[in-house]
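# the sequence isn't on hand, but the structure is:
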């Protein structure tokens, strides 16, 4: 039996097939969009810390990933037999098929979205928290855009799957492509030719819509975007606009009143206690460097100051008022806590810039979230970028910069909130040696301007040259807290001198120079 090519070709002129194609497109597109939205809500619920949300979402995903779609389509279509009131909607094959598809696809797409959400680095959420952005705001502005980019290739593949699954709706006589084909070959028995045409129609839909969805995916691929460095004229124009937003330098002075007090701070990770009753007081305008061997609790300590780590015992006071007590914001008022944490800027070891936003957008995100004027926020961002020497790169994305440049942008982002205290968590440890100097120069500039700085660092020479006090931590406690001069001269500072590599000949030389 030969293949009837003339009949096969004639099937592409039939209006019924093209109308069925339109039906498939409407059904698949609606199921993809609605299933994606419901799936995202399920993913968020499954990742929730609340069992009341997590458990039902997990059961839903488990159950509807287990039930065959064909069974669900037939069940939904016949549901009016149990619930007569649903007959007006579910007796229509299109709506029955759509509901069944959405219910099933939501379960599958929930796992796709969950994969995207958990792929977003923890540091992104921490950066949002350090900028006093609330949980919902951080999800909407920081996490979700990145998660969607991560999930999009798999979501597009799921659309292809949905297009093919629409053929199962033929079981309830929905007029889609396979149904039209079945009616034709039931009349003329040209099964092979008809099914071949049906296959071509499905391939055509997948190809056309897959092309546009892949183009959309490529448009969101930040790695394909070319770096945009502003020319000299553009840079000068922005510098002129932002001139009024440059910070006025103030004289270097230290007040007598403490701006920050840590009282009896204890911190445990499980049974391991990393902070064992730390007391620390920092005055306005003071530069305090925290040094010590790895595992001494330096990073844990600095992260408790703005609530990135809970404390198990003790309290933290900011500007003489209770700020954090035993692992929670005072009185549990998160809004009050966020208002106060805005006074504390944070620069992370790993930069934690938002990769889906340009440098300007990174800097303006938090101020605009907190209600600042968009134009003023942008002008301030340009001024800050100029301050750290990166104004010409303002339209670039973080991945288009070197590590040292990214860290300088992170400093500018923290400064955009006009903080009273700046925290630096080993700001140079992730940098190549030749990039360390440019970051340290920016930090030194902040110290010269009178900014209160708390710096966790392994740059011993820098710490000794810039600090008013150097705090040496070991085994979860502060072993020594003194000025660089005292560390060089005090007999009790021998352990600290050994750690920073300050030898006895150096001390003798320093002593002879001071006598001379």
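On my side now, so go ahead. Note that the structure is predicted; figures quoted are calculated from it, not measured.
# C-alpha only now, for contacts and for neighbours.
OK.
# quick check, central residue of the protein?
What sits nearest the mean C-alpha location of the chain, by CA atoms, centre = their mean, is residue 124, with 3.4 Å.
# list the contacts of the residue lying closest to that one once chain neighbours are set aside.
Of all residues not flanking residue 124 in the chain, residue 352 sits nearest, at 5.8 Å (CA to CA, 6 or more residues apart in numbering). Residue 352 is in contact with 123-124, 127, 410, counting by CA atoms under 8 Å, 6 or more residues apart in numbering.
# one more time with 10 Å, if that's ok
Residue 352 makes contact with 121-128, 398, 406-407, 410, according to CA atoms under 10 Å, 6 or more residues apart in numbering.
# which SS state does it fall under?
When classified by DSSP: H, G, I helix; E, B strand; the rest coil, residue 352 comes out as coil.
# over to residue 282?
Classification of residue 282 using three-state DSSP returns strand.
# quick one: the residue nearest to the centre of the chain and residue 435, what's the gap?
Look at residue 124 and residue 435: by CA to CA, to the nearest Å, they are 23 Å apart.
# rewinding a little: tabulate the contacts of residue 352 in a markdown table, adding columns for distance to residue 366 and secondary structure.
Shown next, in a markdown table, are the contacts of residue 352 (distance: CA to CA, whole Å; DSSP: H, G, I helix; E, B strand; the rest coil):
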| residue | distance to residue 366 | secondary structure |
| --- | --- | --- |
| 121 | 19 | coil |
| 122 | 18 | helix |
| 123 | 16 | helix |
| 124 | 13 | helix |
| 125 | 13 | helix |
| 126 | 13 | helix |
| 127 | 10 | helix |
| 128 | 8 | helix |
| 398 | 17 | helix |
| 406 | 17 | helix |
| 407 | 17 | helix |
| 410 | 12 | helix |
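# could these be laid out in JSON lines, adding distance to residue 163?
Formatted as JSON lines, the contacts of residue 352 follow (distance: CA to CA, whole Å):
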{"residue": "121", "distance to residue 163": "33"}
{"residue": "122", "distance to residue 163": "35"}
{"residue": "123", "distance to residue 163": "38"}
{"residue": "124", "distance to residue 163": "35"}
{"residue": "125", "distance to residue 163": "36"}
{"residue": "126", "distance to residue 163": "40"}
{"residue": "127", "distance to residue 163": "40"}
{"residue": "128", "distance to residue 163": "39"}
{"residue": "398", "distance to residue 163": "38"}
{"residue": "406", "distance to residue 163": "43"}
{"residue": "407", "distance to residue 163": "46"}
{"residue": "410", "distance to residue 163": "45"}
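# next, the one to line up against it:
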């Protein structure tokens, strides 16, 4: 089942072009890795897919919704199906970890229920949140404020928030950029669990070894265009892969 279709999609900014007439489709249940050097168009793609920006030209269809001509109410409904992990975490520093994770489901409840959850989480809700945090090896931080956590820990809270949502499509922009190798594996495996549940994962990855090992498919961007679209095993033998010869891109960077 095809959930995303891009036909000749371009995005032009005032200071240059982000994407140049790209074509691709993504099916339900795929785990797609997006790779390429900085400035290649990866983040522009992510922002287009979550409705943060819109195409300048071409046709982008997500869940039968035309993103080039979408009304605000329709966009709000579409975003309920999509969960995004941003590079800058977007956690609320003054709230504890549990409540930051709880924010992943706010689009599904009334404002009264939102207020209730900000002041009181019941045993079932706390249990579900703690279970997700355990997958990411951060359950011991359940009651700590996010401002007291390291950058890598805050990133895991943001990922836990996404996992707690009931979305069908998960878009993650560099979710393992600030963690050690062991934690990176925990995060990747948590997303793979979602794939096994039939969810769709699109992940912007700087670490090519993880992309090749874990993704079903790789899209590589180069100067705003797709220069590779295929299986990880084919990518590892391709000229596109050999062009990414920077050591940090090949093996990944840890800065937690």
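Arrived safely, thanks for sending. The shown structure was predicted, so the numbers you read here are calculated from the model rather than taken from an experiment.
# TM-score for this pair?
Here the superposed chains carry a TM-score of 0.82, computed using TM-score structural alignment, normalised by the length of the second structure; 234 aligned residues with a CA RMSD of 2.3 Å.
# residue 5 of the second structure -> the first structure?
Under the alignment by TM-score structural alignment, residue 5 of the second structure pairs with residue 261 in the first structure.
# with adjacent residues omitted, what lies nearest to that match?
Nearest to residue 261 of the first structure is residue 281, by CA to CA, 6+ apart, at 4.5 Å.
# which one in the second structure is aligned with that neighbour?
Residue correspondence, TM-score structural alignment: residue 281 of the first structure in this structure matches residue 25 in the second structure.
# isn't its match right up against residue 8?
No. Using CA atoms under 10 Å, residue 25 of the second structure is not in contact with residue 8, being 11.6 Å away.
# any common contacting residues for the two?
Common neighbours of residue 25 of the second structure and residue 8, using CA under 10 Å, 6+ apart, are residue 60.
# how many neighbours does the match of residue 281 of the first structure have?
Neighbours of residue 25 of the second structure under the rule other CA atoms under 10 Å: 13.
# what about the strands in the stretch 1-150 of the second structure?
2-13, 16-27, 31-35, 57-62, 65-66, 82-85 (DSSP state E, counting those that start in this stretch).
# how about TSV for those, with distance to residue 76 of the second structure added?
Formatted as TSV, the strands of the stretch 1-150 of the second structure follow (distance: least, CA to CA, whole Å):
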stretch	distance to residue 76 of the second structure
strand 2-13	17
strand 16-27	21
strand 31-35	24
strand 57-62	13
strand 65-66	12
strand 82-85	10
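# pick the most deeply packed of those.
Ranked by mean neighbour count, the strands of the stretch 1-150 of the second structure are led by strand 31-35 with a mean of 26 (mean count of other CA atoms under 10 Å).
# the inter-axis angle of that strand versus strand 16-27?
160 degrees (axes from the mean of the first three to the mean of the last three CA atoms, to 10 degrees).
# mean per-residue distance, strand 31-35 of the second structure versus the first structure.
Compared with the first structure after the fit, strand 31-35 of the second structure shows a mean deviation of 1.0 Å (mean CA distance after the TM-score superposition for the first structure).
# ok, back up a step: who's in contact with the match of residue 5 of the second structure?
Contact analysis of residue 261 of the first structure by CA under 10 Å, 6+ apart lists 279-283, 305, 315-323.
# go with 8 Å
Listed by CA under 8 Å, 6+ apart, the contact set of residue 261 of the first structure reads 279-282, 316-318, 320.
# of all those, which comes closest to residue 376 of the first structure?
Taking CA to CA as the measure, residue 376 of the first structure lies nearest residue 318 of the contacts of residue 261 of the first structure, at 28.1 Å.
# give me the aligned partner of that closest one over in the second structure.
Counting by TM-score structural alignment, residue 318 of the first structure corresponds to residue 62 in the second structure.
# residue 167 of the second structure should be in a strand, yeah?
No. Residue 167 of the second structure: not assigned to a strand; according to three-state DSSP it is coil.
# related to what we said a few turns ago, aligned counterpart of the residue nearest to residue 124 of the first structure in the second structure, please.
Residue pairing (TM-score structural alignment): residue 352 of the first structure is matched to residue 90 of the second structure.
# nearest spatial neighbour of residue 154 of the first structure, skipping sequence neighbours?
residue 112 is the one closest to residue 154 of the first structure (CA to CA, 6+ apart), at 7.0 Å.
# okay, and the one you found sits in which element?
Residue 112 of the first structure is part of helix 93-119 when elements are defined by DSSP states H and E.
# that helix aligns to what range in the second structure?
Helix 93-119 of the first structure lines up with nothing in the second structure when matched by TM-score structural alignment.
# flag every buried residue along that helix.
For helix 93-119 of the first structure, the neighbour count (16 or more other CA atoms under 10 Å) marks 93-114, 116-117 as buried.
# buried residues in stretch 25-34 of the first structure, which are they?
Within stretch 25-34 of the first structure, the residues scored as buried using 16+ other CA under 10 Å are 25, 27-32, 34.
# next: stretch 350-360 of the first structure.
For stretch 350-360 of the first structure, a neighbour-count test (16+ other CA under 10 Å) marks 350-360 as buried.
# turn the residues you listed into TSV, columns for distance to residue 447 of the first structure.
Below are these laid out as TSV (distance: CA to CA, whole Å):
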residue	distance to residue 447 of the first structure
350	22
351	20
352	23
353	23
354	26
355	29
356	31
357	29
358	27
359	24
360	24
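# so which elements touch the helix holding residue 112 of the first structure?
helix 15-46, helix 51-66, helix 69-77, helix 87-90, helix 144-165 (3 or more CA pairs under 8 Å, 6 or more residues apart in numbering; DSSP states H and E).
# deepest-packed of those, please.
Among those, highest average neighbours (mean count of other CA under 10 Å) belong to helix 15-46, with a mean of 20.
# and for it, what span of the second structure is it aligned with?
Using TM-score structural alignment, none of the residues of the second structure align to helix 15-46 of the first structure.
# that helix to helix 93-119, inter-axis angle?
Per the same axes, to 10 degrees, the angle that helix 15-46 of the first structure makes with helix 93-119 is 40 degrees.
# which strands and helices sit next to helix 15-46 of the first structure?
Counting contacts by 3+ CA pairs under 8 Å, 6+ apart, helix 15-46 of the first structure packs against helix 51-66, helix 93-119, helix 144-165, helix 177-188, helix 191-219.
# go through those helices and name the closest to residue 39 of the first structure.
Each of those has some distance to residue 39 of the first structure by CA to CA; the shortest is helix 93-119, at 3.9 Å.
# how far out from the middle of the chain is the closest one?
24 Å (CA atoms, centre = their mean, to the nearest Å).
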